[in-house]
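*Asks:* Next come a sequence and a model predicted from it.
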Amino acid sequence: MQPATGGAFDDQPSGALPSPILRPAAADATTTAATGDLRHLPGSRGLRRAQLALFGAGLATFLLLYSTQAMLPALSASLRLTPAQASLTVSAAAIGLALAVIPVSALSERFGRTAVMTASVFTAAGIALVLPFAPDLTTLTVLRALQGIALAGLPATAMAYLAEEVHPTALASAMGLYVAGNSIGGMSGRLVSGVVAGAYGWRWGLASVAVLSLLCAIAFRVLIPRARHFRPGPISPSALLRTVTSHLRNPLLGRLFALGLLFMTVFGAVYTVMGYRLVGAPFGLSQSLASSIFAVYVVGTFASAASARVTGRFGRRGTLYLAIGTTSAGLLLTLPDSLPLALVGLVLITAGFFTGHCVASASVGRTATHGRAQASALYLAAYYLGNSLGGTLGADAYHSAGWNGTVLVALTAMALAVAITLYGTVHARATAGSRIVAAAR
């Protein structure tokens, strides 16, 4: 594994500023319950409850966030929408989450992690219960945007809760189960809504997701242990703005945010449009059968788990190039009108996306010298804006130029990712050379 300050994006971080909403780091990992550290230890009942609760929260988040993506063809047929119009129901939720993730997650510093997560998941599930009754696209899109804003209280807050309440020796496994909930939720939300929509219509598809997400919300509230290490503190908007601004001025973080956006642009474009391609000529699959391709999403779980080992072998730069190459190869494989090739291509795209996302997101945490919660929130904002951008541009391109147009949008995003990574590589080597010369003097 490369050191935290080296690699493809080795810039000097921006000057350290005190975080406006983060307290000092928790007790050292060597402390135990006997010495006053009451965080949940491996194998403890509290840890199991926290893991299951946040697994349910992650499941609910991604059940809801992508609930309309698999049923877009059914939505288009029912409401007489173009692919670009229907894709707004996906983009609106992603934009809402992206814009709200920083301010909403900051509220947890004042009102508590558990309170914000509970309000977030139940509000989002409540909106989900109303979605099936939306009379038109405008109403549906507005409700989806509000749902995205509600969901913004979960991602960053859940990670902060785990960091505070779980002992460092158990943190990796707890975080892994939370991420697994995200992955499974993303897959099952698309599968359930798509299959039910194919059999009974899009309104019933949304209703099925609403019921599942409400059950997950209830399970979260019942299981989540009381926070024992949280201490409320004031929220300073001016200090928060200074921290966010300093991150945005950091060239290294800026490149990492851009990479997250670009990888998600590809993912959003492909998964938004693939359903339309499979139900249309020459494939002609049913809505339910076309939705089953989202089972490929499970590849992301394995790719995420393997990314650390790959990075340890090839370094962050090598792993990013590998992720970009894998994603691009998958895009090219989907071009022929061949269902087997399309499925293999989708597997490669998914594996490449998750690998690139894992490297970029992990590098943000290593790079930020202050305000790590805000740095992570900015990455998430760029990530979900990329999802919205990819869905919209990919659907527009498909409407005007077919699947080849969507692939062109995605390959353009990967070309930009290559340019950013190459720049980081050249800059890192130039910086290393300057340090060697300076040391020799």
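*Replies:* All right, it came through fine.
*Asks:* switch to C-alpha atoms for all contacts and neighbour counts from now on
*Replies:* Noted.
*Asks:* Could you find the closest non-adjacent residue to residue 339?
*Replies:* Spatially, and ignoring its direct neighbours in sequence, residue 339 is nearest to residue 283 (7.3 Å; C-alpha to C-alpha, 6 or more residues apart in numbering).
*Asks:* Just to check, residue 213 is in contact with residue 62?
*Replies:* No. Assessed by C-alpha atoms under 8 Å, residue 213 is found out of contact with residue 62, at 9.2 Å.
*Asks:* Looking at the two, which is more packed in?
*Replies:* residue 213 (29 against 22; other C-alpha atoms under 10 Å).
*Asks:* name the element that one belongs to?
*Replies:* Under the criterion of DSSP states H and E, residue 213 resides in helix 202-223.
*Asks:* For residue 322, what is the enclosing helix or strand?
*Replies:* Going by DSSP H and E, residue 322 is part of helix 299-333.
*Asks:* quick one: buried residues of that helix?
*Replies:* Across helix 299-333, burial judged by 16 or more other C-alpha atoms under 10 Å covers 299-301, 303-305, 307-308, 310-311, 315-333.
*Asks:* Residues contacting stretch 143-150, please?
*Replies:* The contact list for stretch 143-150, computed with C-alpha atoms under 8 Å, 6 or more residues apart in numbering, reads 65, 89-90, 92-101, 120-121, 123-124, 127-128, 131.
*Asks:* Give me the subset of these lying in helices.
*Replies:* Among the contacts of stretch 143-150, DSSP state H puts 65, 89-90, 92-101, 120-121, 123-124, 127-128 in helices.
*Asks:* what about residue 340, how many neighbours?
*Replies:* Neighbour count of residue 340, defined by other C-alpha under 10 Å: 12.
*Asks:* The longest helix seen in the chain vs helix 299-333, what angle?
*Replies:* If you go by DSSP H, the chain has its longest helix at helix 403-440. Using axes from the mean of the first three to the mean of the last three C-alpha atoms, to 10 degrees, the inter-axis angle of helix 403-440 relative to helix 299-333 is 110 degrees.
*Asks:* elements contacting helix 403-440?
*Replies:* Here helix 403-440 touches helix 251-279, helix 299-333, helix 372-401, going by 3 or more C-alpha pairs under 8 Å, 6 or more residues apart in numbering; DSSP states H and E.
*Asks:* Near residue 162, how many other residues are there?
*Replies:* Counted with other C-alpha under 10 Å, the neighbours of residue 162 add up to 25.
*Asks:* Below is an additional structure, to be compared with the one above:
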Amino acid sequence: MKSHAPSAPQLPGRAAPARSRIYPWIVFALTFGLLLSDYMSRQVLSAVFPFLKAEWGLSDSQLASLTSVVAMMVGLLTFPLSILADRWGRVRSLVLMAVVWSAATLLCAIATDYGQMLGARFLVGVGEAAYGSVGIAVVLSVFAPHVRATLGGAFMAGGSFGSTIGVALGGIIAVQFGWRWALAFMAAIGLVLVVLFRFAVTQRKLDRYQHGPEPEEPKTGRAPLSSLFSNTSVISAYVGSGLQMFVAAVLLAWTPSYLNRYHGMGPDQAGGVSAVLVLLIGAGMIVCGAITDRVSRRCPERRWTTSIGYGAAAAVLMGIGFQLQESTFQLVVIGCGAFFSAGASGPATAMVANLTHTSLRASGFGSLTLANSLLGLAAGPFAIGLLADGLGLLGALQLAPLAYLGAIAALLIGRRRYPAALRKLAALDQRAAGARDWSRS
């Protein structure tokens, strides 16, 4: 007669407790809503720059510092705060983060000078630093593994959508009611969402809806932090994801200037076309993630193959697009390239989930976020700016798609080493489980 451990999900003669199919989507909706709030609070300041410049007499460098201080804190704190969340509790960490950035945005609304605004924006960056990595870890924990690329792409696309909403809505509110109300409104959205999240999402409910790992993934114990960087395949995923974000970041930063200088568009028209490109990037993250999940359901290695394909498509379309004469057709080609420019984001999230121990999953996503920030979001706009000083903006943009060659090379290496990486992870899990059992004995 077979014996059953007390923790088994189903005892003989007893049906497993029914689980709602709606609750995981409630978790996704609230976590995604807070991500939108994150980026709305971060980017709304861009919409009120003209008001701050006129009221406080700020220089352009001072205005830029109000944005860069948030990015700096996110870059510095993402990884350590992700590690802390894995230890302290992911749900509690998300609630605290959202309270901090929302309260800090409210402090921005009542700031009376540049110094107070800079200090409040510093706190916004502290609150937002690890939200993306911890949030996606919470979302993936309640969904089946075969939809990870779709959910990862959709979650990361929230940054593009939130930025667009924050700038557009913030500008409207600032014109109608004043810049302070624009900031206060973003803070209020965040505080309302965090209250809803706090009551709807608890660790006990997440544990009930926890999905087991894929057959090749670790199941027990706690792994050492060094395992986040101990195999070639996961490092390749970090590097490939970061480099494929390079061109997407360039488009976000330099498209308005390109349209103004080479297409003769005014700032308002250039901003509108740029917003369309931002939405295309976000839509591409979602669609490419869904395609990857569909074709890789029975063969996880295809996540690497599709990511390579998205990078190749973006490289070709962007390379051709920036060589064409300025025209509507050229913008269509560039738009198609923008759709695929960050298409590997969702698959990369699924790769990292498969290649990191469950006890360190938020930390793994923190490492991925750090790579995306350093190799893509920070390096892309800065490198193109340096090249533009000598080659002109168009010449620099024509070279930008070369970054995909590095991304494709990294992903090819990762795909080749993937089976060995899974074997190494399984051996690590056995050691972690053995250490846990020894500590209990």
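*Replies:* Okay, I see it. Predicted, not measured: the structure shown is a model, and the values here were computed from it.
*Asks:* Would you pull the TM-score for this pair?
*Replies:* Once superposed, the chains reach a TM-score of 0.69 (TM-score structural alignment, normalised by the length of structure 1), with 385 aligned residues with a C-alpha RMSD of 4.4 Å.
*Asks:* before we move on, back to that, list the buried ones in the longest helix of structure 1?
*Replies:* Across helix 403-440 of structure 1, burial judged by 16+ other C-alpha under 10 Å covers 403-414, 417-418, 420-422, 424-425, 427-428.
*Asks:* before we move on, what about stretch 323-333 of structure 2?
*Replies:* In stretch 323-333 of structure 2, counting by 16+ other C-alpha under 10 Å, buried: 330, 331, 333.
*Asks:* Which element, helix or strand, includes the residue nearest in space to the middle of structure 2?
*Replies:* The centroid of structure 2 falls nearest to residue 156 when counting by C-alpha atoms, centre = their mean (3.8 Å). Using DSSP H and E, residue 156 of structure 2 sits in helix 148-177.
*Asks:* Report all helices and strands that that helix contacts.
*Replies:* Against helix 148-177 of structure 2 (3+ C-alpha pairs under 8 Å, 6+ apart) you get helix 23-47, helix 131-141, helix 179-200, helix 267-295, helix 345-355.
*Asks:* Name the residues of that helix that are buried.
*Replies:* Buried residues in helix 148-177 of structure 2, counted by 16+ other C-alpha under 10 Å: 148-174.
*Asks:* How about the contacts made by the spatially closest residue to residue 304 of structure 2 that is not a sequence neighbour?
*Replies:* Spatial nearest neighbour of residue 304 of structure 2, chain neighbours left out: residue 415 (5.8 Å); criterion: C-alpha to C-alpha, 6+ apart. Applying C-alpha under 8 Å, 6+ apart to residue 415 of structure 2 gives the contacts 233, 301, 304, 305.
*Asks:* Need the contact partners of stretch 154-161 of structure 1.
*Replies:* Contacts for stretch 154-161 of structure 1 (C-alpha under 8 Å, 6+ apart): 54, 57-58, 61, 101, 105, 108, 113-114, 116-117, 120-121, 175, 227, 373, 376-377.
*Asks:* by contact count, what packs against the helix holding residue 322 of structure 1?
*Replies:* Using 3+ C-alpha pairs under 8 Å, 6+ apart, helix 299-333 of structure 1 sits against helix 168-200, helix 339-367, helix 403-440.
*Asks:* Including distance to residue 47 of structure 1, could those go into CSV?
*Replies:* Formatted as CSV, those follow (distance: least, C-alpha to C-alpha, whole Å):
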stretch, distance to residue 47 of structure 1
helix 168-200, 8
helix 339-367, 23
helix 403-440, 39
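*Asks:* List just the one of those helices that sits closest to residue 260 of structure 1.
*Replies:* helix 339-367 (6.0 Å; C-alpha to C-alpha).
*Asks:* what does residue 365 of structure 1 align to in structure 2?
*Replies:* Counting by TM-score structural alignment, residue 365 of structure 1 corresponds to residue 353 in structure 2.
*Asks:* correct me, but that match touches residue 366?
*Replies:* No. Contact status for residue 353 of structure 2 versus residue 366: not in contact, 11.4 Å apart, counting by C-alpha under 8 Å.
*Asks:* Looking at these two, which has the bigger crowd around it?
*Replies:* More neighbours surround residue 366 than the other of residue 353 of structure 2 and residue 366, with 27 against 24 (other C-alpha under 10 Å).
*Asks:* residue in structure 1 matching that one?
*Replies:* For residue 366 of structure 2, the residue aligned by TM-score structural alignment is residue 377.
*Asks:* Now its match. Nearest residue, chain neighbours left out?
*Replies:* In this structure, residue 377 of structure 1 finds its nearest non-sequential neighbour in residue 102, 5.6 Å apart by C-alpha to C-alpha, 6+ apart.
*Asks:* And that neighbour? What does it align with in structure 2?
*Replies:* With TM-score structural alignment as the criterion, the equivalent of residue 102 of structure 1 in structure 2 is residue 79.
*Asks:* I'd say that match and residue 370 touch.
*Replies:* Yes. In this structure, residue 79 of structure 2 is within contact of residue 370 by C-alpha under 8 Å, at 6.9 Å.
*Asks:* Okay, residue 148 of structure 2 and residue 368 of structure 2: tell me how far apart.
*Replies:* Per C-alpha to C-alpha, to the nearest Å, residue 148 of structure 2 is found 15 Å from residue 368 of structure 2.
*Asks:* ah, wrong one, I meant residue 177 of structure 2
*Replies:* Where residue 368 of structure 2 is concerned, residue 177 of structure 2 sits at a distance of 40 Å (C-alpha to C-alpha).
*Asks:* What of residue 142 of structure 2?
*Replies:* 20 Å.
*Asks:* So which of these two has more stuff around it?
*Replies:* Using other C-alpha under 10 Å as the criterion, residue 142 of structure 2 and residue 368 rank with residue 368 on top: 27 against 21.
*Asks:* which residue packs closest to that one, ignoring adjacent ones?
*Replies:* Of all residues not flanking residue 368 of structure 2 in the chain, residue 238 sits nearest, at 5.2 Å (C-alpha to C-alpha, 6+ apart).
*Asks:* for whatever residue of structure 1 lines up with the one you found, what are its contacts?
*Replies:* Aligned by TM-score structural alignment, residue 238 of structure 2 pairs with residue 257 of structure 1. Each residue near residue 257 of structure 1 by C-alpha under 8 Å, 6+ apart is listed here: 360, 378, 379, 382, 383.
*Asks:* quick one: which of those is nearest to residue 241 of structure 1?
*Replies:* Taking C-alpha to C-alpha as the measure, residue 241 of structure 1 sits nearest to residue 378 out of those, at 11.9 Å.
*Asks:* ok, that closest one - contacts?
*Replies:* Applying C-alpha under 8 Å, 6+ apart, the residues contacting residue 378 of structure 1 are 102, 244, 257.
*Asks:* if we go to structure 2, which of those residues are intact?
*Replies:* When you map these onto structure 2 and apply both residues aligned by TM-score structural alignment, their matches' C-alpha atoms under 8 Å, the shared contacts are 102, 257.
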